[in-house]
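Just to be clear, the model below is a prediction. Sequence and coordinates:
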Amino acid sequence: MPLSVVQIDHTLVDVQLVDDVRRKPIGRPWLTLVLDVATRMVLGFVVSLDPPSRLSVALAIAQAVGDKAEWLAVRNLAHIWPCTGLFDTIKLDNAAEFRAVALKRGCEQYGMALDFRPPGAPWWGGHIERLMGTLMAECHLLPGTTFSNPVEKGGYDSEARAVMTRAELETWLAGRITGIYHNRVHTALGRAPLSAWRAAEATGWVPRTPKDPDRLLLDFLPFAYRTPRRDGLQLFNIAYWHPEMAVWAASKPGKLPVRYDPRDLSCIWLQTPEGRLERLTTKHADRPPITLWEHRAALAALREAGQGTANEAAVFDAIEAGRYLVSAAAGKSRAARRAEQRRTDAHEGLNAPETGAEAEVPDPDYVPKIYDSELW
């Protein structure tokens, strides 16, 4: 039946993308795909400039389980995508992001089993790998496509022909999947995936659904353990606070799970002893939203500058300097444009305004507080 067995995998998409602002090349994105084996329906997918990670897996699962009507409407797609519900078993390869504790805990909480591919048995993921091969073949029709060998490529300049942004590629893929693939007869099934899904529904089959759909993504996010104190708690050198901190600290619960979204460290979620997820915000409300990869880059720059231990203010000053230098270099460097686009995508994915975002053209009189472009 649908959702009894699903497969999740990643692939590097065979298309060069451009950034949103300058429309200049930023490289190839990654695709994370969730496939239902019984019906061959695509349950969810994520297009990201980040390599496969715990976050991309969590986002793909959250989309696969949830209702997708609003997601399609935002992209002006009038197609039907009826797949919702929890899985019974997820088949995976042995990549690090699939072995993450956050994925294991999330699956245990929602009654989903993990089934890992034995080493040297690639055919275990054959269903999803064939689908990804089909999608990549169709991507070769797009401007900016890449090729697997020099003979196919010939004199084609993929970067010079690139025209699509990450969001545009995501919408194009959604249209191909929901508008064409789901409605095309699948040779192994003898009918279209959407028809197979509808046939299962006609038997009276009803998918399992989470009690609180809004919490599902949070339960699959990465986490760390922290002990709540009267004055708050620290994660990634950042101080967080909640009005109930003194109450939680007084109960002496020991270390509790603290979940975080790498796309925005302006808030985290503390799991209380009762199992509730409470949202904690930064003590300093004027701090701009930052990503985890910006935070890591700032710490690396501070270490290189001889600051072994970094306080919160130094980290945010380093991030501010890094953002300025990335923005200034974005017109010349593909890596800088990609870094800038990653931050934009992270904030847009959270539907949050880009607080403190730099102007497209940096102020020529502005001087970063610390570090120079050579360090960065």
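Great, that's in hand. The shown structure was predicted, so the numbers you read here are calculated from the model rather than taken from an experiment.

For the rest of this, base every contact and every neighbour count on C-alpha atoms.
Noted.

So L31, which state does it fall into?
Per DSSP: H, G, I helix; E, B strand; the rest coil, the secondary structure class of L31 is strand.

list the contacts for it?
H10, T11, L12, V13, F45, V46, V47, S48 (Cα atoms under 8 Å, 6 or more residues apart in numbering).

would JSON lines of the residues you listed with neighbour count, distance to Q307 and secondary structure be doable?
Output for these, formatted as JSON lines (neighbours: other Cα atoms under 10 Å; distance: Cα to Cα, whole Å; DSSP: H, G, I helix; E, B strand; the rest coil):
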{"residue": "H10", "neighbour count": "22", "distance to Q307": "38", "secondary structure": "strand"}
{"residue": "T11", "neighbour count": "17", "distance to Q307": "38", "secondary structure": "strand"}
{"residue": "L12", "neighbour count": "17", "distance to Q307": "37", "secondary structure": "strand"}
{"residue": "V13", "neighbour count": "23", "distance to Q307": "39", "secondary structure": "coil"}
{"residue": "F45", "neighbour count": "26", "distance to Q307": "41", "secondary structure": "strand"}
{"residue": "V46", "neighbour count": "20", "distance to Q307": "37", "secondary structure": "strand"}
{"residue": "V47", "neighbour count": "22", "distance to Q307": "36", "secondary structure": "strand"}
{"residue": "S48", "neighbour count": "21", "distance to Q307": "33", "secondary structure": "strand"}
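
for comparison:
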Amino acid sequence: MAFNQLRLYSDFSLYGKVHKVVSINPPNVWIKRVDGEDREMLFIDLVTHPTFIAGKSMKTRKKEVVVYDALAKLSETRRDEVSDRFEVIHPLILLDEIKSGNLRSVQKFIDKYGTLLYEGEDIEKLTQDEIISRNNKIREIQKRKKRNRSTILGWLKLYRDQENEVMNSGVEGLILSRGRGYTGRTDTKTMEICDPNRPDIVLDVISVRQDDAVIAIVKRIIENEYLTKYRVSKAVVHRSINDACIIQQLPCLSYSTVSEILNRVDEKAKELYRNRKNATAIYEDVARGYADRDALHPLDIIQIDHTRLDMQVIDDITGLTIDRPWITIGIDVYSRLPWCLYVSFEPPSINVVRKAIQHGVFFKHAKKRFGTESEWAAFGIPNVIYVDNGMDFKSGEIKRLVNETLKAEIMHRPVRTPRYGAIIERLFRTINDQLIHNILGTTKSKFADLGDINPEEEACLSLSQIRKILMVYLTDMYPIKDHRGLPLHSKTPLNRYNDGCVEAGYPEWIESSEEERYRLEFMLTLKKPYTREGVRLDNRIYKSDECSDIIGKKTQKYIIKYDLDDISKIYIYHPKKERFIELFCYSPAYEQVEGVNAYTFKQVRQKWIEEGEIKKKSIPGNDQYARASQRVQEEILTGLHKKKRLRKALARMSESSQQNIAEAFLTSQTQILNENKTKYSREEELFLAAALAEEEEGWGSDA
């Protein structure tokens, strides 16, 4: 994928004319046109200008963004194989970059593969053979398979050949077909080996030459008898398969055939299900180091972590207290400048990490979206993303997103050593002490500090307001305050960041025109069939007239990309048109779920199930959806004042659902006022009416 980096004397096109960078004075750059005219522009205004086109000298990668990711077609097991091959050749790739004069690659090599170096050794004097030998010794200690020299150099050649092709990436060149069975014969069929407990998870795909009925028997026996903790022998599996074949009057298989099939089942899958304890020791992902060093330039090292804010938040529509929100923040270690921010009621997860990294990589457009005086300065591709050992950060999806899509490195700090995350923890404390603890609704850091404060009664800010306040604070306030962790000659995060850009150039970034393609990369991925009814995903159906030519059986699956925050549409890769096609929700109708998140739909569907309005595996019609949605709103409205759990449920729903509930809430309050009208004096009646009008006006402005 192609990233850009602006350096001194970089060339680019603006207004159709060729320009060069003649001086970098962050946040500005001096540019000069070929006819001699020069001027100063804000860096962010320059690179986001609609006529801006990066020149060849700005490109930091040879390959371009690919709309179709061939890696997504692979099963999880084969995808892990590709990642392992890339891990083996990566130090060789970095070595080539170092010898070509790329200084950033030196630190990348030390961070990721410092264990391959002897004390005081010069990296540039290393040879490929030395790296291969030392890497194999480490893999042997980790009980991982060693690779011989010819195999590794073959993978390196495949990577480079694919890297130099247009619209392709080097990692895709590491997809091999050997070892999967009879892949070259016309009578070859595929057999998917799935998780015994979750059939939707494919562990391995191997090729066989048997009848479909025999394949079904072999698949069932392998999944339910062979891949178990009882670790039955091949002979037992052979007998079980032949017993089932005899019952169904099918030809029996020889022991050698069964043995060969079992040998081709992925070793990792066999270890995970037959010997879990041993598999953990062998296959548990181990980071080869951590960024226990000083950052050398802006976006060299980013620290990311989650925390809950020390305050209660009210609902955007009803004004009732919900709960404490979660925030995910990334900070640039070099300058202490914030890099990313994600605020929601969703606890830490893979989806949250994806959203936070996406926010850090793309342009923030803080002025336009949140009305800040300045733009959020830090954005682009970091060298190292430094995280703790939470499962959301150790996911294989996140590792591949960072290591292979962004060509960065994800590193985990040592277990039970919180001091290595001190920088991000200090930022959390600063936000709470200087901002959150001074706002009504704060819970303080300690219960003893609350005194007479009642956070739930005094809460006055909604999630959207908290998000805006944090954006303003992290853009216009925090970056220009003195920081004790920075040098005296550059005491504020913004000054430190700008000074670093003068020395090392601006960090790599993704052009605005390419962001939509990268958004697909950041989306969750799975494989689904496209049948006559369309694509079925979580009890919803998606269709498009553009995909009528790929309708097929359920065994034929296509790549699907989807976003949990908007279930109204998904994306399917069309193999004939070689691009992603947008599929809109057909049942329920697109208009009814536009902007609705997966959680809202789950609540509505649960109401269908409870009231018996749908049958198993059926999809309700549009009228049913509308009626069930209304019942969910009525139920939440009934217990809104009493049950905090219902307020949390409402907070995770989409704005359209919240608006309907708010209207019903205001109507109910008016009815209560009218019913109690005779119980109050004229003075009390006017007071209540004024209070209600003030609430209505406030809700209307928020909406």
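Arrived safely, thanks for sending. Small disclaimer: the values here were computed from a predicted structure and weren't measured.

Could I get the TM-score for this pair?
Laid over one another, the chains give 0.84 as their TM-score (TM-score structural alignment, normalised by the length of structure 1), with 356 aligned residues with a Cα RMSD of 2.9 Å.

For structure 1, which residue occupies the most central location?
Centroid-nearest residue in structure 1: S56, 3.5 Å away (criterion: Cα atoms, centre = their mean).

Tell me which helix or strand it sits in.
Here S56 of structure 1, judged by DSSP states H and E, is contained in helix 54-65.

coming back round to it: any idea what the residue nearest to the centre of structure 1 aligns with in structure 2?
Alignment note (TM-score structural alignment): S56 of structure 1 maps to V352 of structure 2.

And R259 of structure 1, by the same measure?
R259 of structure 1 maps onto K561 in structure 2, by TM-score structural alignment.

And for V247 of structure 1?
Under the alignment (TM-score structural alignment), V247 of structure 1 maps onto D549.

residues in contact with its match?
Not one residue lies near D549 of structure 2 by Cα under 8 Å, 6+ apart.

Just give me how far the helix holding S56 of structure 1 sits from the chain centre.
Averaging C-alpha positions (Cα atoms, centre = their mean, to the nearest Å) puts helix 54-65 of structure 1 7 Å from its chain's average.

outside of the helix or strand following that helix, which residues touch it?
Per DSSP H and E, helix 54-65 of structure 1 leads on to helix 69-74 as the next helix or strand towards the C-terminus. With Cα under 8 Å, 6+ apart as the contact definition, helix 69-74 of structure 1 has outside contacts at A78, H79, I80, W81.

Give me the buried subset of those residues.
Buried members of the contacts of helix 69-74 of structure 1, scored by 16 or more other Cα atoms under 10 Å, are H79, W81.

Let's have the contacts of helix 69-74 of structure 1 in JSON lines, adding distance to I128 of structure 1.
Output for those, formatted as JSON lines (distance: Cα to Cα, whole Å):
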{"residue": "A78", "distance to I128 of structure 1": "25"}
{"residue": "H79", "distance to I128 of structure 1": "22"}
{"residue": "I80", "distance to I128 of structure 1": "21"}
{"residue": "W81", "distance to I128 of structure 1": "18"}
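
if you line the two up, which stretch of structure 2 does stretch 113-131 of structure 1 fall on?
So stretch 113-131 of structure 1 sits over residues 409-427 in structure 2, by TM-score structural alignment.

Tell me if L233 of structure 1 really is in a helix.
No. Counting by three-state DSSP, L233 of structure 1 falls outside a helix, being strand.

residue in structure 2 matching it?
In structure 2, L233 of structure 1 lines up with V535, judged by TM-score structural alignment.
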